[in-house]
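Asks: next input, structure requested:
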Amino acid sequence: MAKLIKKVQKKQPDENKESIISELTEILEKIGFTVRVEKGSFKGGFCILNEQKLFLINKNLEQDKKISIIAQSIAAIGAEDIYIKPGIRKIIENEKADDKLF
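Replies: This is a model prediction of the structure:
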């Protein structure tokens, strides 16, 4: 007897979260990083490759996780001298505070 395999539908991306991710990546670019979204067995983070500052983010991560990783990285680098919208700055500060708990 053949089994019926149900195809799980992908979650539709949240427009608001996509906007936040876009604004966070713009901040990284202002700091001087090239942002690349790729598949792989990693979560994300910054590195230097051939004297080029890169920030990699895993394409398959959920939106909330992408926001968290990018915001924590910006908090670690420091972006005090760059204008950041108050709502986005609050997300970065919250991630920085949450990161200190661990």
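
Asks: CA only for contacts and neighbour counts going forward, please
Replies: Will do.

Asks: what are the contacting residues of stretch 95-102?
Replies: Residues outside stretch 95-102 that contact it (C-alpha atoms under 8 Å, 6 or more residues apart in numbering) are 68, 71-72, 75-76.

Asks: and these, which of them are buried?
Replies: 68, 71-72, 75 (16 or more other C-alpha atoms under 10 Å).

Asks: end-to-end on stretch 40-59?
Replies: End-to-end distance for stretch 40-59, by C-alpha to C-alpha, to the nearest Å: 8 Å.

Asks: also this sequence, please, to line up against the first:
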Amino acid sequence: MSTNQKTAKLLEELEAVASKLDIKLRYEVTKARGGLCTVDGEKLFILDRKSSKEYKLLILARAIKEFDLSDIYLSPKLREFLYEEI
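Replies: As a prediction, the model looks like this:
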């Protein structure tokens, strides 16, 4: 599996974790680099659609790892990425 495929797979897994945490993801064209905010009581994570997959993975992972993930299944690869790479 290529690095690009691994990145895409990890990003897909993180998107699923975000959903389980009730975080809505929005990919938009924006000048902002992206981040987590709360709008009308809902957690919203906005990412620049034009950013690389590597950047999207990194910025989303940094936000996700701040949540309690003890009740959410994380694949060994995702767990390793979250707690050893970042």
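
Asks: TM between them?
Replies: Here the superposed chains carry a TM-score of 0.85, computed using TM-score structural alignment, normalised by the length of structure 2; 83 aligned residues with a C-alpha RMSD of 1.4 Å.

Asks: still on that earlier bit, tabulate the buried ones among the contacts of stretch 95-102 of structure 1 in JSON lines, adding columns for secondary structure and distance to Ser19 of structure 1.
Replies: Below are these laid out as JSON lines (DSSP: H, G, I helix; E, B strand; the rest coil; distance: C-alpha to C-alpha, whole Å):
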{"residue": "Ser68", "secondary structure": "helix", "distance to Ser19 of structure 1": "14"}
{"residue": "Ala71", "secondary structure": "helix", "distance to Ser19 of structure 1": "14"}
{"residue": "Gln72", "secondary structure": "helix", "distance to Ser19 of structure 1": "17"}
{"residue": "Ala75", "secondary structure": "helix", "distance to Ser19 of structure 1": "19"}
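
Asks: in structure 1, point out the residues matching stretch 61-74 of structure 2.
Replies: Counting by TM-score structural alignment, stretch 61-74 of structure 2 pairs with residues 71-84 of structure 1.

Asks: contact partners for Thr30 of structure 2?
Replies: 47-49.
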